[in-house]
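[1] Provided below for reference: sequence and predicted model.
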Amino acid sequence: MKIPFHKCISVTTDGTPATVGRDQGLITRLKKDMPSMLAFHCIIHQTVLCGKLNDHFQQLMCKAMKMINFVRSQSALRHRILRKFLKEIDATFENLLTYNNIRWLCKGNALSRLWSIRQELTSFLNTCTSLNARQFQEMSSSEDMSDLAFLVDICGHLNDLNLKLQGKNKTIINTLPAVQAFSHKLESFLVDVQGDMLHFPTLKAFLDDDEEMASCTAEYTHFIEKLQQEFSNRFSQFESLKHIIQLIKAPQKAKPNGEWVTQLPLKSVNVSSLQLELCNLKGTDIDEIEEGFYLKASTKAEYPQLAQLGRWLYTVFAATYICESAFSYMNNIKSKLRSTLTQDHLCHLLRIACCSREPDYQEIMSSHKQFHVSH
């Protein structure tokens, strides 16, 4: 596809040096020709970086992952024995999940599975004759188990946010409010972890069962405060679009002289004309504003400035989910069983996999005069 670069209004990257390099990066080169172009670091990537562990929690995570690898990956025989053991005792799950640092949801899911069968796994490790199994016995201490329960809960909340940010049709209008909402949730988490722990059910259940264990609220409070700071720092670049998003989502409720005036990203939009359009829109009976509203011919005719701003904002993708999913489709298509697949066929199959439209099979069939016949 030959798309002119001057029509590019924003670029979303995964933050690699090749894309964000100061001198030779892709963003730097593009901005030489398009100074007004916006550049974002993928929101999904940034939420993962915000939840990056360090110090004691990182050490605990490494121990947990080493335990999983010891049981599941280092010995096929030990892995088969574990699965048979979990099946015989009717455990909640019959296997552990392998941790992969690249996959976005893997950390929380692996921890949750490990916690669900922790007692069964401890019994299994006690029966192992390998000397390496003894290094995991120290994880059975109350302090480590309490911290692990906290990680299960907080990683679960981060996973919920991650799932909300994924999807083909998720633009910055959908994703940024979800991040802002999670930032507000962190304020509730900070108060809750020092009180009833309603948002930390795993940690609360463990502390209720272990009467001798006192809650280490200082460490957990510090972790959540640091998480708040990370979200505040990493998503500060999106603050300039907050009022513009509110304007596009509910223009009938926006003030003509609101804060959006100073945050207007498009120089081609006439502020005075847009203010008058907002005043005219308030006198109509329009209740819901959706994406299709800005694509209608009537909207372009009656509210040209608002329609231009709306179309611009709905084309801004703040995540690289579509690109990441395209790589996954390609890996599934280009398997070892398709070694003779040509480049043209791969492009066609990838386009079909990424496209959401349903082909008209009847028309395709009728356009062929003769099909393959048996010999």
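    Thanks, I have it.

[2] can we go C-alpha only for contacts and neighbour counts from here?
    OK.

[3] what about stretch 205-215, start to end distance?
    12 Å (C-alpha to C-alpha, to the nearest Å).

[4] and if you look at stretch 48-62?
    This stretch, stretch 48-62, spans 17 Å end to end (C-alpha to C-alpha).

[5] ok, structure two:
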Amino acid sequence: MLKRACDLLEEIELLLDMKGNAIPELRDKEWGYDLAFLVDMTDHLSALNVKLQGNDQLIKEMYSLIKGFQIKLRLWESKIRNQNPAHFPTLKNHDTSNPQYQNYGDKLAVLREEFSERFGDLKKHSQAIEVFASPFSVDVTAIPEDIQMEIIELQYNDELRKKFDDSSVYQFYKKHVSVTVYPKLSAHARKMMAVFGSTYVCEQLFSKRNLFKNKYRSVLTDGHLVCTLRVVTSSIQPDIDELVSQRQHNHLTRPLPLTCGNTIPSFSSAFFPVHMPPSSIPSPPIMAPTTDSHSLIHPPRWSDIPIVLSSLLLDDYEMIIGMRDY
């Protein structure tokens, strides 16, 4: 948005003049230089922000992105102070005799210091991250003594080295690093993989919750909400056609239990698996006593469908989690 406004600056100035709302800053050259620098710097920061987002990102990947950006800041500061806006395309299109270059260099230096302070905790654990991310190239003499022997054995294992090159870090530690042969290295890897690099997943969960829980869904209970969030956040893709066919088959082949005095089937046993906790099963519909033998049975509400799906997914999810080494 800021880049588009900068590209249309002349048109915006003409429009405001026609309306009698002229802004003198639009004709100020120094203000234009500042805007161009802000546009380029915002683009760089936005690109970094996009790279840091997403699921299944390990701490070593995010730390590498931060380190790389800090190196870029140092390079940009050096070039800007030498009046070379090579990596600032919008600023480069302006007059090269811009007297504000030294000021921009100072701004970049402040930003670089803020990055160093903000991510200082990561720098303290850089050695542990390096052991996890690059076990075959790490300096053995610079790592903790309790893990040195295992790292040496790993570095001189040609078969594991090839598997490390051919697979991701996560798959390498999960499938190829034996807990019995490398117990301390495996424990260290589990510790690094458990670190949350960002709050992206948590923020995504709250955003999806706001979509479901709104004023138009007043009948949505806490149990429904939990099951709905479980479905939308699961990485397992449900086979809807297969689930529906199984449900139809169960209803056709299994007689519905009846309650005394009425021909009303048990709502929980008819529509929900036995293994579901009682708290997550919605209450049966309230029906007035009647002697009409043709009275209709209340069907489940659409808001109950996520509970059925989540309960079916839960078995597969727990099975997959149980198969994981960590």
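    Now that the structure is in, tell me what you want to look at. Everything numeric here is computed off the predicted structure, so don't read it as measured data.

[6] what residue of structure 2 matches up with residue 206 of structure 1?
    Aligning on TM-score structural alignment places residue 206 of structure 1 opposite residue 94 in structure 2.

[7] My read is that its match contacts residue 33, right?
    Yes: Residue 94 of structure 2 is within contact range of residue 33, at 7.2 Å (criterion: C-alpha atoms under 8 Å).

[8] who has more neighbours, the two?
    For residue 94 of structure 2 versus residue 33, neighbours defined as other C-alpha atoms under 10 Å are more numerous around residue 33 (22 against 13).

[9] Next up, the contacts around the match of residue 206 of structure 1.
    For residue 94 of structure 2, the contact set (C-alpha atoms under 8 Å, 6 or more residues apart in numbering) comprises residue 33.

[10] you'd agree residue 204 of structure 2 is in a strand?
    No: with DSSP: H, G, I helix; E, B strand; the rest coil as the criterion, residue 204 of structure 2 is assigned helix and is not in a strand.

[11] what does it align to in structure 1?
    Going residue by residue (TM-score structural alignment), residue 204 of structure 2 aligns to residue 325.

[12] Also residue 321 of structure 2?
    Checking TM-score structural alignment: residue 321 of structure 2 goes with nothing.

[13] try residue 11 of structure 2
    By TM-score structural alignment, residue 11 of structure 2 lines up with residue 120 in structure 1.

[14] does its match count as helix, strand or coil?
    When classified by three-state DSSP, residue 120 of structure 1 comes out as helix.

[15] Would you check how far apart it and residue 87 of structure 1 are?
    11 Å.

[16] who has more neighbours, the two?
    Using other C-alpha under 10 Å as the criterion, residue 120 of structure 1 and residue 87 rank with residue 120 on top: 18 against 14.

[17] From residue 319 of structure 1, how far out is the match of residue 204 of structure 2?
    11 Å.

[18] How about residue 218 of structure 1?
    34 Å.

[19] what about these two, which has more around it?
    Neighbours per residue (other C-alpha under 10 Å) separate residue 218 of structure 1 from residue 319, with residue 319 holding more: 27 against 10.

[20] Need the three-state assignment for the more buried one.
    coil.

[21] Surely it touches residue 43?
    Yes: the criterion here is C-alpha under 8 Å, and residue 319 of structure 1 meets it with residue 43 at 5.3 Å.

[22] For the two, list the residues in contact with both.
    Common neighbours of residue 319 of structure 1 and residue 43 (C-alpha under 8 Å, 6+ apart) are residue 165.

[23] what's the span of stretch 11-18 of structure 1, first residue to last?
    First-to-last residue span, stretch 11-18 of structure 1, C-alpha to C-alpha: 14 Å.

[24] quick check: that stretch aligns to which part of structure 2?
    Taking TM-score structural alignment, stretch 11-18 of structure 1 hits no residues over in structure 2.

[25] Quick one: residues contacting residue 135 of structure 2.
    Residue 135 of structure 2 sits next to 151, 154-155 when contact means C-alpha under 8 Å, 6+ apart.

[26] at 10 Å instead, please
    Contact analysis of residue 135 of structure 2 by C-alpha atoms under 10 Å, 6 or more residues apart in numbering lists 129, 150-152, 154-155, 161, 164, 185.

[27] Go through these and single out the one with the most neighbours.
    Of the contacts of residue 135 of structure 2, with other C-alpha under 10 Å as the count, residue 185 tops at 24 neighbours.

[28] host element of that residue?
    Here residue 185 of structure 2 sits within helix 183-193, counting by DSSP states H and E.
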